[in-house]
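Chemist: Kindly return the folded structure for what I paste below:
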Amino acid sequence: MKSIDSCTLKNGQVDAIAACSLMKRYKGSGHQALNDLSLQVTKGEFFGLLGANGAGKTTAVSLFSGFMSPDSGTVSIMGMGFRRDAKKIRQILGLVPQEIALYDQLTARENLLFFGRLYGFRGKKLQERIDQCLEFSRLTEQASRLVFSYSGGMKRRLNLATGLLHLPEILFLDEPTVGVDTQSRHLIHQQLVELNQKGTTILYTTHYMEEAQELCSRIGILDAGSIIKQGSPDELLKQSDCRNLEDLFLQLTGKQLRDT
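Modeler: Purely as a prediction, here's the structure:
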């Protein structure tokens, strides 16, 4: 197994995210969710984790964000490990889960108020961050509506805003555009590019190859719990002589990218 030092140091610099030889099997299951997964994401990078449903994307994000522990292997965030530095890590991490994590019977503003207090914001600073997040997600005019009345795209945008309240340096997004309309997807893409250009490191999981090709400076192709290929989209296509990422995925795995 690789040492943590060999995974976090590259050209003398500490990676934003370093995962080394991660193994994960769920209790009562014969399925190996992650199988020797190793990954490095540099600070300021927009990295896409591309895989079919069931490939291990959500499990990987759960381990990267400290919500689950691996059976073996290590995860470090900016050179820190969860055992010793969990509090420090969570101050710089933002997570936008695949499942909508909002309270339907609260307004958008009330949801942001609730999550902002969990992050430790109070008073004027909290109100400023709420206003900024509402503006960022284009929901200022709908801020007083109950969330249950929102469209799927509006909920996704508010879900993103809750993960950004504390201005994280590193942002994990797990399939953030599943089930949203084209207009909302385009807006979310614009927002993420804007964040990344301002310096936020982004790890983005998706099974939409157009998203990966459009957004990501580098991608890792995940299959059966392992990253089998990684590089920039252009590099990978040039090396494989494939027309697009879906053809490349089929060539590498024998699977359609959108298998269920």
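Chemist: When you work out contacts or count neighbours from here on, use the C-alpha atoms and nothing else.
Modeler: OK.
Chemist: which helix in this protein runs the most residues?
Modeler: The single longest helix within the chain, with elements called by DSSP state H, is helix 182-197.
Chemist: list the helices and strands the very next helix or strand once past that one packs on?
Modeler: Remark: after helix 182-197, the chain's next helix or strand is strand 201-206, criterion DSSP states H and E. With contacts taken as 3 or more C-alpha pairs under 8 Å, 6 or more residues apart in numbering; DSSP states H and E, strand 201-206 sits against strand 46-50, strand 170-174.
Chemist: To compare with the earlier structure, here is another sequence to fold:
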Amino acid sequence: MSSNAPPAAATAPAVISVRSLRKTYASGFEALKGIDLDIRRGEIFALLGPNGAGKTTLISIICGIVRATSGTVTVDSHDIVGGWRAARSQIGLVPQELTIDTFDTVRATAGFSRGLFGKRASPAHIEKVLRDLSLWDKRDSKVMTLSGGMKRRVLIAKALAHEPRILFLDEPTAGVDVELRRDMWDLVRALRASGVTIILTTHYIAEAEEMADRIGVVNRGELVVVEDKAELMRKLGRKQLILQLPARLEHIPDALAAYRLELSADGSELTYTYDTQSERTGITSLLDALAEAGIGFRDLRTQESSLEDIFVNLVRDQP
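Modeler: Sure thing, here's the model as predicted:
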């Protein structure tokens, strides 16, 4: 399923601008090394990276939880330091950790979170949020009595209580059940359709591939790549053409060396790896070369890299 981005998202102005952002902790560990990033209004932006890459540090600085060592961040034109109140009011954050275990009810917890941002009480909005998250039946239950999955839903309700225009989801589906994951992505699509900007980190790369409009990859405190998802897969994706041979081949002829073919261990298959930008000319040229070398085939198939393959290669190839 595609993310069905609104047409305006691709050309929308930046709602978050990060410039030369660095963070060095007291231990000397450099978590961020000069990050520059613009996040467009109304898009779903997926931030990928291995553990310790700097994703959560970046999110925490934008949300005003952690102070940067240097650099600037603006949220809807408000500086997160000088205009922190206005900037923070635009943001809803769903943290990775379960940070609630209170005696308050679900409804009171969401309502209190709304009040923290100076918003007038709105029972109708709180009810809508709780219903969207399948929490309405639990509205009068104490949060501390809920399961881990239900507490995760309450965190999302808290983040949405003050009607933010930017929503951060830090590993939102880690360790949650399939039902919550489905409900969450349905809600994310609805929020994006209403103009909310979504920034998510996830270890489930298949989710990023399905949901995101753009992908950013962070590794060792650096932003390795930022690209529209479709363009990223076009540029960095790899395809393979696998040819099943009618007879066992002992070795690849020297005349085919330029194609860097791989011969299977039993000599029954040839594999040609190519990038998506040279698909037509590469395959046509290869087939002509095979014919000249007297090598036929009885069947062929193709396979292409996933976003996970691209991610792994980007991280592995970074010096």
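Chemist: Could you tell me the TM-score of the two chains?
Modeler: The pair, once superposed, lands on a TM-score of 0.87 when counted by TM-score structural alignment, normalised by the length of structure 1; 241 aligned residues with a C-alpha RMSD of 1.7 Å.
Chemist: circling back: output the residue interval of structure 2 matched by the longest helix of structure 1.
Modeler: Mapping helix 182-197 of structure 1 onto structure 2 (TM-score structural alignment) gives residues 178-193.
Chemist: Average offset of that stretch relative to structure 1?
Modeler: After superposition onto structure 1, stretch 178-193 of structure 2 sits on average 0.9 Å from its aligned residues (mean C-alpha distance after the TM-score superposition for structure 1).
Chemist: got the contact list for that stretch?
Modeler: For stretch 178-193 of structure 2, contacts defined as C-alpha atoms under 8 Å, 6 or more residues apart in numbering pick out 3, 6, 42-44, 132-133, 149, 153, 173, 197-198, 211.
Chemist: Tell me the one of these nearest Glu30 of structure 2?
Modeler: Of all the contacts of stretch 178-193 of structure 2, Glu30 of structure 2 sits closest to Ile198, with 26.6 Å by C-alpha to C-alpha.
Chemist: Pull the number of nearby residues for that closest one.
Modeler: Residues within reach of Ile198 of structure 2, counting by other C-alpha atoms under 10 Å, total 26.
Chemist: Ok, the one 4 residues further on next?
Modeler: By other C-alpha under 10 Å, the residues close to Thr202 of structure 2 number 21.
Chemist: quick one, what contacts it?
Modeler: Applying C-alpha under 8 Å, 6+ apart, we find Thr202 of structure 2 in contact with Ala46, Leu47, Leu48, Asp170, Glu171, Pro172, Thr173, Ala174, Ala208.
Chemist: in terms of contact, does the fourth one touch Gly92 like I think?
Modeler: No - proximity of Asp170 of structure 2 to Gly92 does not meet the contact threshold set by C-alpha atoms under 8 Å, at 11.1 Å.
Chemist: Just give the nearest non-adjacent residue to whatever residue of structure 2 lines up with Thr42 of structure 1, would you?
Modeler: In structure 2, Thr42 of structure 1 lines up with Arg40, judged by TM-score structural alignment. Excluding the flanking residues, the one nearest Arg40 of structure 2 by C-alpha to C-alpha, 6 or more residues apart in numbering is Ala14, at 4.2 Å.
Chemist: Distance check, Ser149 of structure 1 against Gly116 of structure 1.
Modeler: Going from Ser149 of structure 1 to Gly116 of structure 1 by C-alpha to C-alpha, to the nearest Å gives 22 Å.
Chemist: which of the two has more neighbours?
Modeler: Neighbours per residue (other C-alpha under 10 Å) separate Ser149 of structure 1 from Gly116, with Gly116 holding more: 22 against 12.
Chemist: For the more buried one, what is the corresponding residue in structure 2?
Modeler: Alignment note (TM-score structural alignment): Gly116 of structure 1 maps to Arg114 of structure 2.
Chemist: For the corresponding residue of structure 2 for Ser226 of structure 1, which residues are in contact?
Modeler: Superposed on structure 2 with TM-score structural alignment, Ser226 of structure 1 falls opposite Glu222. Shown in contact with Glu222 of structure 2 (C-alpha under 8 Å, 6+ apart): Leu32, Lys33, Gly34, Ile35, Ala53, Gly54.
Chemist: The third one should be in a strand, yeah?
Modeler: Going back to what we said before, that points to Gly34 of structure 2. Yes - counting by DSSP: H, G, I helix; E, B strand; the rest coil, Gly34 of structure 2 is found in a strand.
Chemist: That one: what's it in contact with?
Modeler: Arg19, Ser20, Leu21, Arg22, Gly71, Glu222.
Chemist: Taking the residues you listed together, which two end up most distant?
Modeler: The span of those, defined through C-alpha to C-alpha, is set by Gly71 and Glu222 at 14.0 Å.
Chemist: Now for Asp76 of structure 2, how many residues are close by?
Modeler: Using other C-alpha under 10 Å, Asp76 of structure 2 has 18 other residues around it.
Chemist: The corresponding residue of structure 1 for it and Gly66 of structure 1, how far apart?
Modeler: In structure 1, Asp76 of structure 2 lines up with Met78, judged by TM-score structural alignment. According to C-alpha to C-alpha, Met78 of structure 1 stands 14 Å off from Gly66 of structure 1.
Chemist: in structure 2, which residue is closest to the centre?
Modeler: What sits nearest the mean C-alpha location of structure 2, by C-alpha atoms, centre = their mean, is Ala46, with 2.3 Å.
Chemist: if I look at that one, how far off is Arg139 of structure 2?
Modeler: 31 Å.
Chemist: Please, which helix or strand holds Glu235 of structure 1?
Modeler: Secondary structure from DSSP H and E places Glu235 of structure 1 in helix 233-240.
Chemist: helices and strands around that helix, which ones?
Modeler: With contacts taken as 3+ C-alpha pairs under 8 Å, 6+ apart, helix 233-240 of structure 1 sits against helix 245-253.
Chemist: which secondary structure elements does the helix it packs on contact?
Modeler: helix 209-215, helix 233-240.
Chemist: Mind reading off the mean deviation between the shortest one and structure 2?
Modeler: Superposing on structure 2 and averaging over aligned pairs (mean C-alpha distance after the TM-score superposition for structure 1), helix 209-215 of structure 1 comes out at 0.9 Å.
Chemist: Do you have the helices of the stretch 51-200 of structure 2 handy? List them.
Modeler: 55-62, 84-89, 106-116, 123-132, 148-160, 178-193 (DSSP state H, counting those that start in this stretch).
Chemist: got CSV for those, with distance to Glu269 of structure 2 too?
Modeler: Converted to CSV, these look like this (distance: least, C-alpha to C-alpha, whole Å):
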stretch, distance to Glu269 of structure 2
helix 55-62, 42
helix 84-89, 58
helix 106-116, 60
helix 123-132, 52
helix 148-160, 48
helix 178-193, 39
